[in-house]
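> Test case, fold it:
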Amino acid sequence: MSTPEAEAEGEGGCILFSKYIDDGILTPLLSSLQVIGDAKSFRGAESSSDLAQLDSIRDMMRELQAIFVKMGENERRIVHLFDPIEELVDDVLNSLAAGGEISTLQPKLAGVGVQIGIIREAISGSYKIKIQEEPSPDRGRDVEDSASAPTMAGIRRCVRDGEQMAHLRRAVHGMDEQLRHCLLCLAAFPEGAVIKKRLLIHWWIGEKFVSSLEDGNELFQQLVDLRFVRTVRRRGHCDTAHACTVHPWIRRMLVAVARSSAFLEIDPDGNGASASNNDFSRTHRACLHDGGLLQGSRFHPQLSTIYNVGQSYVKLSTAWFTYRSQLGTVQLGQWRVADPVDQIAYPRKSHIELIDDHHLKGIGACKNLRYLSLRGISRIMAIPAAIGELAELVVLDLRACHDLQVLAKEITKLQKLQYLDVSECYLLVDMPEGFNKMSQLQVLKGFLVVNSNKRNTCNLGELVSLSNLRKLSISVSKKLKRAEDELKVLANFASLASLKITWGMVSPRDAADESDAAKFNLVLPSNLSKLDLYCFPSRQFGTISSDSLKKLYFTGGKLHSLEIQNGECKVEVLRLRCLKDLQFCWEELRELYPMLEFVEAQHCSGVANWPLDNNKVWTKDAETSNAASAQSEEPTAPDVCPEIVEEG
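Below you'll find the model as predicted:
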């Protein structure tokens, strides 16, 4: 029987109390309440008060779950704050072992003290726990020793003004301009923020610090190798870092350098210009904070970047763009990647609203714009025709613009566009004709495959000529059989490496037809390595034809079986989530997928007997390691009959 501690083991092997409560107590309780609510005898009750009471209990339970999710975020953030302490202590031990001078270790020990202070502040801020600032005088010291002990502010000054930080500042100033500017962009984000690598590189593209995603990845890795940023890896099957964070000391140093060089207009604590004046006239970049309005801000005449770090309401005028021809980056939308549960519990935290979206019509004046993000902004009904005048645009991010209904056909004039995201724009009904003209497109997310008799709409076959397209996500709102016919064209996408298919809502009658339909056959591109399927409506697949597929993901839907008839299966990573109808035995899975190295099965009750760890994960390395360990520890068995062994 597993212990509560084992159940609560989170990322990196750390024990998370909130995860234990959520996974071990709240989730099973909610499942039981769902069973009660679905019971025929309960649903058949004459009085509705019992149902109302049950619904109220479930709502309160979900509120508790949202609270524990937030607690889990705080716990993970605090756990990560111990990483620098471990590194510094290891450095001290290594220095001592090598016969290093005690005097050279003082800055590192002082650094440990500063980091402990940061952890204390994080605990106090997250849980409102009052922590005594100075140690009590009865801890083996007299009153004089306690009074003379250095304060936390003193230790911070010691580190800030010490040789170690001076060395870091010299290192930053000694960088080539391109790398230094990329690094200083990180000063714009709040302390402790987790920043998506992709969004950071998009900013760099907008400023011409890099010319492509590939160049951006190389520079990002340089910053990692120099230890100015720490990567954040959240996927056990993926070695690629998709996000990063900056150590608080390094961020404070970057803020100081960014201010002194007029790279960014931020105060010593790293906040943007005050809401009272919004004065950015000293620098070419404006980072918006404090929920103010953009319209009344003062900007440099050669403004190159607008980056919304914390502003909830953005107000423009049609003339505002007229004199902004130097703008290369406009990030008015959301940069944070919020947890869905957190978004429901705290909707205002991620809310951004554009006041008077028709003022976007003036954006065509920004002739040098290379990066435009309206990600997650409310009240944008349409993308204006002026978008077609942005001849230099490389990245256009419209993800989660939930009010967006029309995508102007002029978007297809963007000859240099490499990245387009229109996913989670649920009111869009079709794609304008002419996507094949955007020959540089590498990433396309949210393309709609729909039932439409309208003229001038784009179909999937039109994308075949996009020879640079390597990542595609599509949303299908057709019946399964008709979708199968249209998706056959995917086999002709020669350069495609990653494909995501999401099935939309269908009527209850069509849903019943879909789930009982014949096996679904999918012919994939020859170079595809990753396939991600959301809400697949049928009970089983027929074939997936691909010799290069390494990663296979299923999320939601009616899938009962993982049996796929595709000859020799080379899938190495299998991720399953929210497949409540799935019933499949582990032995059969290993036989059908002999190359598996990583399996994750979250919220799949029919696979309870799979050999998953507390994070619902199985890895081949762990299995091999455990088997070797068990074999080395196994004592030599005596030459006795099995019955005696069992009785013993």
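
> use CA for all of it now, contacts and neighbours both
OK.

> So residue 506 sits against residue 480, correct?
No - judged on Cα atoms under 8 Å, residue 506 makes no contact with residue 480 at a distance of 10.3 Å.

> more neighbours, those two?
residue 480 (23 against 14; other Cα atoms under 10 Å).

> mind checking how far the nearest residue to the more buried one once chain neighbours are set aside is from residue 501?
Spatially, and ignoring its direct neighbours in sequence, residue 480 is nearest to residue 514 (6.3 Å; Cα to Cα, 6 or more residues apart in numbering). Going from residue 514 to residue 501 by Cα to Cα, to the nearest Å gives 16 Å.

> again with residue 405
21 Å.

> Same question for residue 118.
According to Cα to Cα, residue 118 and residue 501 sit 44 Å apart.

> Secondary structure element holding residue 170?
helix 163-173 (DSSP states H and E).

> packing partners for that helix?
The contact analysis (3 or more Cα pairs under 8 Å, 6 or more residues apart in numbering; DSSP states H and E) places helix 163-173 against helix 248-260.

> Show me what the helix it packs on is packed up against.
helix 163-173, helix 177-184.

> Next, the angle from it to helix 163-173.
Counting by axes from the mean of the first three to the mean of the last three Cα atoms, to 10 degrees, helix 248-260 points 50 degrees away from the direction of helix 163-173.

> Okay, angle between helix 248-260 and helix 177-184 too, please.
Angle, helix 248-260 to helix 177-184, by the same axes, to 10 degrees: 120 degrees.

> now whatever helix or strand comes next after helix 248-260, how far from the centre of its chain.
Moving toward the C-terminus from helix 248-260, the next helix or strand (DSSP H and E) is strand 279-280. Distance, stretch centre to chain centre, for strand 279-280: 31 Å (Cα atoms, centre = their mean, to the nearest Å).

> how about this one, so we can line them up?
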Amino acid sequence: MLSHIPEKAQEEVTGSSSRSYQGSKLFEDFKDLKELDVHSILCLYSLGTFPENTELEKRFVIYWWIGLGLLPRTSWEKAKMHGNTIYSGLKEKGFLESIHNGKQNQVINRCTINPTVHKWLLSPNVSNVIFSFDQSEHSSSPFFGEWFKERVHINLDKKYLNVPINKELRVVHLGSWRYTEVKADNNANETGPKKPMSIDHIEIENPDVLKKLSENTTYLSLRGISGIEEIPESIGKLENLIILDLRSCHNLIKLPQKPRSTLKKKLSHRTRFKKLIGWKLPKENSQESWFNKLMVLDISGCYLLDHMPKWISELCNLEVLKGFLVGNVGKKNESCWLGDLSKLKNLKKLSIRTTTDMSPEVFRDFNSLESLLKLTITWRKHKIADYSLPKNLEKLDIRCYPEENVSKLMNCAELTKLKKLYIRGGNLTDIPSHKNWKVEKLRLRFLKKLDSTDWEAVRGLFPNLNYVEYVGCHHRPNKFPNDGICWIKEKDEPSLSANDSEIPIIHEAF
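Below you'll find the model as predicted:
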């Protein structure tokens, strides 16, 4: 797992940890520190890079650890599993503190470093061994010794970037890493981009510097950077790139274009002649390096993109794809369509947004994407044809649905593994449901046209429910507990079923 980290660095971490906390207040308050394994210690140390009291998204933390080589890079699912275990362990022992929602008092996927722990991470008795400090700006920027300093470049607080690029860089995080609070418009359909309440403004002085990244780069984040209109072709040729985060690059209008084979160009003007005389033409180089190892591609919030390039359907290792555009713009032979994603046999998580009327062929072959577990669809105000969804979905997030019901979903009975159902905005009047669904978590937000019903009837539709949330809905179920915000099932509370005689039945949406 730590193949990218020298043994000497690992020895320094484990050795210094025992020397540095002995006799300190931290040792008295956090006796579990000595029980951490080397992976957890390294992951904890790596978060000392960020300022005190910073809110960090869990997703970003996992990305960060993968980029540093602290988690396995063979699979996103494996990396996430290991990362979740370490993340949860650090929270349970008090090194990381969870962020709670004020109204529902629910743990959100964000955390801060315990202030005492953060001070200890920056203390001299630790930093002399583990960290080297960049004092050029009179601020502490800890990295794991010289090895990490040479291979990690993160923009902590710069608004205008003049990036020094060297061939040893593995992690290049130029964009925003802070958690950004967003406020939705909260109209009936919640269309359009969200309104950021606070966000870093970052500009890169010379975008051509991106062309100098070396093949050693594994993690590249340009999140939220202004002024980037296109991604250079050279990014696609980074043989070891695992994560590409382009989220909220609002000026981005063009993703990199995969070059045609040079062999094909050289032979094209002689192809007809060679065929006539019976020569055997050499095969094109189909193994040309192009995002060969990419596991995560995030292009959500890039609203100026008008089509998806064809090469997206060729990313055989892709497991997470966010911000995929579904529309009728672009040439059919050059654009990637939703049905083309059925070729991605490892894709586990997908978010898409639609821009035009949905014809039946748009969703053709989409339900054959059997590996997909999590799907988010953001609809626009347009007509919807009959469609089917991948049958192994465990989480379905529907946003801005334009119709009153989802009767055009043709294979609802096949979604037998669905455990999480989230609906945000739109015109739905009924809660989508089916007797074959096993929904445990239900979130309903800003559904202004949702009809009022009875709380027991809602629970009857979903016998396995353990969490329900109503936010911004004009009509909540009668007798809904906890002031009509959220309900959490008690451990000893019995489950309800629509078959129970005392429970009023409301019709299913299908």
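
> Single out the most deeply packed of the helices and strands packed on helix 248-260 of structure 1.
Among these, helix 177-184 has the highest mean neighbour count (mean count of other Cα atoms under 10 Å), at a mean of 17.

> Next, the mean deviation of that helix compared to structure 2.
Taken over the aligned residues, the distance from helix 177-184 of structure 1 to structure 2 averages 2.6 Å (mean Cα distance after the TM-score superposition for structure 1).

> does residue 555 of structure 1 sit in a helix or strand, and which one?
Per DSSP H and E, residue 555 of structure 1 falls inside strand 551-557.

> What helices and strands are in contact with that strand?
Packing partners of strand 551-557 of structure 1 (3+ Cα pairs under 8 Å, 6+ apart): strand 530-536, strand 573-577.

> need those strands in TSV with distance to residue 420 of structure 1 and mean neighbour count, can you?
Listed next are these as TSV, based on distance: least, Cα to Cα, whole Å; neighbours: other Cα atoms under 10 Å:
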stretch	distance to residue 420 of structure 1	mean neighbour count
strand 530-536	19	19
strand 573-577	26	19
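
> can you give me the strands for the stretch 351-500 of structure 2?
Secondary structure of the stretch 351-500 of structure 2, counting by DSSP state E, counting those that start in this stretch: strands at 374-378, 395-401, 420-426, 441-445, 467-471, 486-488.

> now the ones you listed as CSV including distance to residue 388 of structure 2?
Formatted as CSV, the strands of the stretch 351-500 of structure 2 follow (distance: least, Cα to Cα, whole Å):
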stretch, distance to residue 388 of structure 2
strand 374-378, 13
strand 395-401, 13
strand 420-426, 16
strand 441-445, 21
strand 467-471, 26
strand 486-488, 30
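
> among the ones you listed, which is nearest residue 218 of structure 2?
strand 374-378 (24.5 Å; Cα to Cα).

> how far apart are the closest one and its match in structure 1?
Here strand 374-378 of structure 2, set against structure 1 after superposition, deviates by a mean of 0.5 Å using mean Cα distance after the TM-score superposition for structure 1.

> Now residue 40 of structure 2. Nearest residue, chain neighbours left out?
In space, residue 40 of structure 2 comes closest to residue 86 once its chain neighbours are excluded; the distance is 5.8 Å by Cα to Cα, 6+ apart.

> separation between residue 182 of structure 1 and residue 552 of structure 1?
Shown here: residue 182 of structure 1 relative to residue 552 of structure 1, a distance of 34 Å by Cα to Cα.

> Would you map the strands across the stretch 101-250 of structure 2?
107-113, 131-132, 143-144, 152-154, 160-161, 171-173, 182-183, 195-196, 202-204, 219-221, 225-226, 243-245.

> quick one: which of these is nearest residue 14 of structure 2?
Shortest distance between residue 14 of structure 2 and the strands of the stretch 101-250 of structure 2, using Cα to Cα, is found for strand 143-144: 12.4 Å.

> now the closest one: how far from the chain's centre is it?
The answer for strand 143-144 of structure 2 is 26 Å, by Cα atoms, centre = their mean.

> Ok, stretch 17-33 of structure 1 next?
Relative to its chain's centre, stretch 17-33 of structure 1 lies at 24 Å (Cα atoms, centre = their mean).

> Over to stretch 462-481 of structure 2?
27 Å.

> Any idea how far apart the tips of it sit?
End-to-end distance of stretch 462-481 of structure 2: 17 Å, with Cα to Cα as the criterion.

> how about it: buried residues?
For stretch 462-481 of structure 2, the neighbour count (16 or more other Cα atoms under 10 Å) marks 462-470, 472-473, 476-477, 480 as buried.

> One more: stretch 50-62 of structure 2?
50, 52, 55-58, 61-62.

> about what we covered before: next, format the buried residues of stretch 462-481 of structure 2 as CSV and append distance to residue 156 of structure 2.
As requested, these are exported to CSV (distance: Cα to Cα, whole Å):
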residue, distance to residue 156 of structure 2
462, 45
463, 47
464, 44
465, 42
466, 40
467, 37
468, 38
469, 36
470, 37
472, 36
473, 39
476, 44
477, 46
480, 45
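
> got the helices and strands packed on helix 248-260 of structure 1 as JSON lines, with distance to residue 112 of structure 1 columns?
Listed next are these as JSON lines, based on distance: least, Cα to Cα, whole Å:
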{"stretch": "helix 163-173", "distance to residue 112 of structure 1": "13"}
{"stretch": "helix 177-184", "distance to residue 112 of structure 1": "24"}
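
> closest one to residue 38 of structure 1 among those helices?
Set against residue 38 of structure 1 and scored by Cα to Cα, those come closest in helix 177-184, at 54.6 Å.

> how far apart are the helix or strand following that closest one and its match in structure 2?
Downstream of helix 177-184 of structure 1, the first helix or strand assigned by DSSP H and E is strand 195-196. Once fitted to structure 2, strand 195-196 of structure 1 is off its aligned match by 1.6 Å on average (mean Cα distance after the TM-score superposition for structure 1).

> residue range for strand 195-196 of structure 1 in structure 2?
Strand 195-196 of structure 1 corresponds to residues 56-57 in structure 2, going by TM-score structural alignment.
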